[in-house]
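**Q** Sequence and predicted model, in that order:
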Amino acid sequence: MRTTFLAAALALPAAAFAAGSDNDSTPTTTETTTQCSEGMVWDANLGQCVAPKESSLTDDALYEAVRELAYAGRYADTLNVLAAMSDQSDDRVLTYRGFVARNTGDLEGGEAFYRAAIEANPDNLLARSYMGQGYVVEGRVDEAYAQLVEIRARGGEGSWPARALETAIRTGVTTNY
């Protein structure tokens, strides 16, 4: 009965992209992953690779480097860039710390970071999606579905976080960005 309900709920048509939802595409590949050595990021203002803490990059630009590095599976570099961001309690920082923890096998640590991100920003749909995907990996599908319900309730119907979590629940396959 629960499986039938879950399948029916996941088959609902997706609405247009929710306002304020996270980027729907894979991160753009830049010199950070094509030219910079380990621990470095591309600083377009300087035209060279630099240590993240020494760059002139804003937190938003550093966040894009975080997404790119995480997608490339360069988790140590991802953590290095996260450490350079000015507000370590920012929900984006916590979300990607959780992402790295989960993807390096620390599911409990990942969940703790996701919970902290959601506490900082209850509308962080990406943290909810990633946490739900961690639940799928652990076989906690009911808890994953509860996060999907929260994503939808917070305006995320049809967004990438909702679609990624729906796919994970349906197939058991999680995403890497």
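**A** In hand now; what should we look at? Numbering: from 1, shown residues only.
**Q** Every contact and neighbour count from this point should use C-alpha atoms.
**A** Noted.
**Q** Just give me the residue closest to the centre of the protein.
**A** Nearest to the geometric centre of the chain sits Leu126, at 5.1 Å (C-alpha atoms, centre = their mean).
**Q** and it, what is it in contact with?
**A** By C-alpha atoms under 8 Å, 6 or more residues apart in numbering, the residues touching Leu126 are Ser21, Asp22, Thr95, Pro161.
**Q** any idea which of those is closest to Glu119?
**A** Lowest distance from Glu119 to the contacts of Leu126 (C-alpha to C-alpha) belongs to Thr95, with 11.1 Å.
**Q** what's downstream of whichever helix or strand Glu68 is part of, the next helix or strand?
**A** Using DSSP states H and E, Glu68 sits in helix 59-71. As assigned by DSSP H and E, the chain's next helix or strand after helix 59-71 is helix 75-84.
**Q** For that following helix, buried residues please.
**A** For helix 75-84, the buried set under the neighbour-count rule, 16 or more other C-alpha atoms under 10 Å, comprises Tyr75, Asp77, Thr78, Leu79, Asn80, Val81, Leu82, Ala84.
**Q** here's the one I want to compare it with:
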Amino acid sequence: MLRMLTGLAVMAVAVLPHAAFAVGTDDDEPPKPTETTTTCTDGKVWDEATKTCTDAKDARLNDDTRFRAARELAYAGQPDAALQVLAAMTEGETGRVLTYMGFAHRMAGRLEEGQAAYDRALVLDPGNILARSYMGQGFVVQGEIELANLQLAEIRQRGGAGSWAETALAHAIATGVTYNH
């Protein structure tokens, strides 16, 4: 089984190099840095309309803008800033918010908090394959390979074969290397 997963991971990285490094959304490309990560500090978000760094709670920002900023911040290695932006989202604890909360906590080394966020995301949507992939990667970090394999099987069972979520988790299981962006 491990040999098959290793082969899958190598093939996926060779064939899908961009997908192998994406944080994972419907977009398989990493987010491009914007002023949110190049100019703003302290969890502020670049507001295109005013051309200023804006508090994430500012009513002029919508949740999609906040989410893109949180994704960019997480990718840029600023998990606490990403959490600050996610907390400002008005949509509440939705699947996408909880998935990235889990990711940001995991990147900050708070594995238990990350797992709890993934659990809440999966209660809302058991088919959230990105949450399952990130959860499985957390299990790999903890040395819980059997639990990671269970998440990989769930991803495949729920139609995620060939997705970034499957590829990233299979790679992490095979190599021990998780995605830290």
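**A** Sure thing, it's come through. Values in this document were obtained by computation on a predicted structure and should not be read as measured data.
**Q** Please state their TM-score.
**A** The TM-score (TM-score structural alignment, normalised by the length of structure 1) is 0.87; 171 aligned residues with a C-alpha RMSD of 2.2 Å.
**Q** Thr104 of structure 1: which of the buried residues of helix 75-84 of structure 1 is nearest?
**A** Looking across these and measuring by C-alpha to C-alpha, the closest to Thr104 of structure 1 is Tyr75, at 8.1 Å.
**Q** quick one: contacts for that closest one?
**A** Tyr75 of structure 1 neighbours (C-alpha under 8 Å, 6+ apart): Leu69, Val100.
**Q** Just give me the match in structure 2 for it.
**A** Using TM-score structural alignment, the partner of Tyr75 of structure 1 in structure 2 is Pro79.
**Q** tell me which element the residue in structure 2 sticking out farthest from the centre falls in.
**A** Distance to the chain centre peaks in structure 2 at Thr50, reaching 28.6 Å (criterion: C-alpha atoms, centre = their mean). For Thr50 of structure 2, there is no helix or strand it lies in under DSSP H and E.
**Q** Translate it into the numbering of structure 1.
**A** Thr50 of structure 2 maps onto Leu46 in structure 1, by TM-score structural alignment.
**Q** For that match, give its distance to Asp91 of structure 1.
**A** 28 Å (C-alpha to C-alpha, to the nearest Å).
**Q** Glu68 of structure 1: which of the buried residues of helix 75-84 of structure 1 is nearest?
**A** Nearest to Glu68 of structure 1 out of the buried residues of helix 75-84 of structure 1 is Thr78 (C-alpha to C-alpha; 8.5 Å).
**Q** Quick check, the closest one in contact with Tyr71.
**A** No. Using C-alpha atoms under 8 Å, Thr78 of structure 1 makes no contact with Tyr71, being 9.4 Å away.
**Q** Without its sequence neighbours, what residue ends up closest to Thr39 of structure 2?
**A** Nearest residue to Thr39 of structure 2, sequence neighbours excluded (C-alpha to C-alpha, 6 or more residues apart in numbering): Cys53, at 7.6 Å.
**Q** typed the wrong thing, it's Ala172 of structure 2
**A** Among residues not flanking Ala172 of structure 2 along the chain, Thr178 sits closest, at 5.0 Å (C-alpha to C-alpha, 6+ apart).
**Q** Also Thr26 of structure 1?
**A** Sequence neighbours aside, Tyr177 is the residue nearest to Thr26 of structure 1 in space, at 6.7 Å (criterion: C-alpha to C-alpha, 6+ apart).
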